[in-house]
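Colleague: Give the three-dimensional model of this entry:
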Amino acid sequence: MPVSQCNGANLYYEEEGAGRPIVFLHGAWAGLRFFEPQLMNLSDEFQTVALDFRGHGRSEKSEAGHTVPQYARDVRAFLDHQDLDEIVLVGWSLGALVAWEYVDQFGTDGIRGLVNVDMEAAPGPAGNEEAPTYDLDRFRDINRSIQADHLAFIEQTIDVSFKHPPTDDLRTTILDEDSRSPPTVKSAIIIDATLCDYREVLPDIDVPMLVCAGADEKWRSVPVVKRTADLVPEARFELFEESGHSLTVEEPEKFNQVVSDFVKSL
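Modeller: Here you go, the predicted model:
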C-alpha cells in the first residue's frame, strides 16, 4: 500500500499515468475513492495523483492535526516527497479550502492552476451573516448527529450529496469510504473548516482557476460557489446540471472533459 510519511502521519495515495500532474484533494469525511473516475480516465493524458488526508480513507488515523492549515502542510510535504511540480491542484469541498490554505501559506510556485469543486470561500456566518451555509444551529446538529449515530449520519450525508440516488455499488463504495474517518476526526475537521474564510486570499491568486458547481447542490447555493470565481482574477465557472455536491462521480465524463480542457489551456 503506497504511503508517504508527512509531518508525522502516513498518508495513503494513488497515482496513474504520466504527464502534467493533477493532484486531487477530497472532501471532509471522504477519501480518494471519490476521484476513481479521474484517476483512471484522465491518466491517458496526465499524471493523476490523489491522497487521503490524515484521519481519512486509508491514511493514518492520527489523534491530532485535524485542521485545514495542517492538512495544507501535509500536502506540501507530500508534493515535496513525490517531487511533484507544475501541478494542477483540484480541491473538492474541504479539499478546495485546503488548496486555498496551501496558497496562503506557500504561494503558487509550482502550481499551474487550481480547480474548485463546489466550495465557497467562507462557509460559516462570517461569509454570509443572513444565510450562512453553516450557522451555529446547523453546526450543532451536524456534530451531534456524528456523535450520536455515526453510520446514520453517513447515510444521511449520502442522501443529500447527490441529485439522483447513487447506484447500489456506488453507495456501497461511498459508505465504506466515509466510514473510514472516525467520529472524532469528523467533528474536529468540521469545526475548523466551518470557520475558514478565504475571501481575502482568493483575489491574490495569480494562476488560473476553474470553478465547478453542481446545480442541485443541497449543502450550499450555486451563487456562493460562483462567487469564488468572481473573486479570482483568472477564473472561469462551469455548472453541472445533473449533479449535486458529488459531481466527480455524478457526471464523471463531463467533469473529466472540463478538467482536461482546462489543464491543456494552461
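Colleague: from here on, contacts and neighbour counts on C-alpha atoms
Modeller: OK.
Colleague: can you give me the strands in the stretch 51-200 of the chain?
Modeller: Assigned by DSSP state E, counting those that start in this stretch, the strands in the stretch 51-200 of the chain fall at 87-92, 111-117.
Colleague: Please list the outside residues in contact with the longest one.
Modeller: Read it as strand 111-117. 85-93, 96, 99, 207-213, 259, 263, 266 (CA atoms under 8 Å, 6 or more residues apart in numbering).
Colleague: Let's see this one next, to set against the first:
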Amino acid sequence: MKTNSSPRRCVRTLILTGSLLLFGALANGPVAAAGYVAGSVPAADGTRIHYVDNGRTGAAPVLVFVPGWGMDHTIWDAQLAAFGEGHRVLAMDPRSQGASQLSGGGNTPEVRASDIEALLTARKLDRVVLIGWSQGVQDVAAYVQRYGTGRIAGLVLVDAAVSRGAGGVAADPQAAQRFLEMMAVYAAHPREYLRGMMGAIFARPLAPAQVDRRVEIALRTPVSTGVAMLVADMYGVDRSGALKKFDRPTLIVAAASSDELAAQKAAAQQVPGARLEVVADAGHGVFVDQPEPFNTALREFLETLRR
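Modeller: Coordinates of the predicted model:
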C-alpha cells in the first residue's frame, strides 16, 4: 500500500510505496450489525468462514460483500445499514481474516473463491450480486474464472484492477521492487506498518479509536500469512482472462485518485455494458470515505437489475 502521491496505493500495494505514517470488539468476539445474525460455514478444506446475514426474503437480488486484505465484514458497515432494508445482505470475513478461522494454507484468491461458493451453497443463495473491494476484486475474478456466473445477477469491482499475475513484474519492475521492500517492513514492524496503512488508504482520516480497531483486526492475520496473501493477490495467477467471462451486468467503482484508474477503465471497456463510476475526494477505501456517492452508484446499478 502506498502513501506518497496516491492514497489508493496502500491497500493492494501496501506494497508499492507505503510510508509508515508515523476494539475491543474482536477481543470479546465479533458483534453482528443491527438486524444481522453472525454464523460460519465450512470451506472445502474445513476452514470455518465467518459471515453476517440479515436473512431477508424477497425478489430483490442478494448482496454479498467481500472485503479486502486485513479487513473483516465491518468495513462494509455503512453498506450493511443502507441496503439491509430492501435486500438480503451478507458480508463475509475471508479465511485467516477477522473472525474466520486461521488457515495455514489456501490463502489465495483461488481458494477464497471456493470459500465464496461454499457460503453461497450453504446459505442457498442465487441471483447474487457479488461485491469485492481491493483483494476482494481478485476473489471475485477468481470466482467467475472457476465457477462462472450461474448464481450471479451482477458483479461489482471496487477500486482495484484484476491482477495480471507474474506478468506484472515485467510490466512494472520498480513496483515489484517496492513491494518486496515493503513486505520486509511489514514483517519487521507489523503494527506500525498497519497503522500507516490505515492512515493512507482513507482520504478522510479515521478517528483514533477506529484506527486502533482496524489495526487489531488486521493483526489477527499472522504476518507470514499476510505476506503470502499479498504475493498471491498481486503476482500469483493472471486473472485478467476472467473478465471475458463477466457476462452479467457489471459495475466498476474507482477512486479518482487511484493509480490503477487507467486499468479499471480498460477493464470496463472489456466487459460489454459495464458501468464505470469514478468517485472524487476518496482514497482506496472509497465506500468508507464517500459512502453516499458509493451507495448511490450501487443503488442505481441494482435498479438496472430489476428491469
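Colleague: Can you pull the TM-score for these?
Modeller: The TM-score (TM-score structural alignment, normalised by the length of structure 1) is 0.92; 263 aligned residues with a CA RMSD of 1.8 Å.
Colleague: re the thing from before, could you dump the strands of the stretch 51-200 of structure 1 into TSV with mean neighbour count and distance to residue 236 of structure 1 added?
Modeller: Below are the strands of the stretch 51-200 of structure 1 laid out as TSV (neighbours: other CA atoms under 10 Å; distance: least, CA to CA, whole Å):
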stretch	mean neighbour count	distance to residue 236 of structure 1
strand 87-92	24	14
strand 111-117	25	10
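Colleague: As CSV, the ones you listed with distance to residue 242 of structure 1 would be great.
Modeller: Shown next, in CSV, are the strands of the stretch 51-200 of structure 1 (distance: least, CA to CA, whole Å):
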stretch, distance to residue 242 of structure 1
strand 87-92, 17
strand 111-117, 14
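Colleague: Out of these, which gets nearest to residue 184 of structure 1?
Modeller: Shortest separation from residue 184 of structure 1 across those is recorded for strand 87-92, at 21.5 Å, computed as CA to CA.
Colleague: Check which helices and strands the closest one is in contact with.
Modeller: strand 21-25, helix 94-106, strand 111-117 (3 or more CA pairs under 8 Å, 6 or more residues apart in numbering; DSSP states H and E).
Colleague: ok, 6 Å please
Modeller: Where contact means 3 or more CA pairs under 6 Å, 6 or more residues apart in numbering; DSSP states H and E, strand 87-92 of structure 1 is packed against strand 21-25, strand 111-117.
Colleague: can you redo those as TSV with distance to residue 187 of structure 1?
Modeller: TSV is the format used below for these (distance: least, CA to CA, whole Å):
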stretch	distance to residue 187 of structure 1
strand 21-25	19
strand 111-117	22
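Colleague: Residue 149 of structure 1: which of these is closest?
Modeller: Closest to residue 149 of structure 1 of these, according to CA to CA: strand 21-25, at 26.5 Å.
Colleague: Mind giving me the ChimeraX command for buried ones among the contacts of strand 111-117 of structure 1?
Modeller: Restricted to buried positions by 16 or more other CA atoms under 10 Å, the ChimeraX selection for the contacts of strand 111-117 of structure 1 reads:
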select :87,88,89,90,91,92,93,96,99,207,208,209,210,211,212,213,259,263
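Colleague: For the stretch 151-266 of structure 1, just list every one of the helices.
Modeller: Remark: helices assigned in the stretch 151-266 of structure 1 by DSSP state H, counting those that start in this stretch are 168-178, 183-194, 222-231, 247-250, 252-264.
Colleague: Can you check which part of structure 2 the shortest one sits on?
Modeller: Counting by TM-score structural alignment, helix 247-250 of structure 1 falls onto residues 286-289 of structure 2.
Colleague: With structure 1 overlaid, how far apart is the matching stretch on average?
Modeller: Once fitted to structure 1, stretch 286-289 of structure 2 is off its aligned match by 1.2 Å on average (mean CA distance after the TM-score superposition for structure 1).
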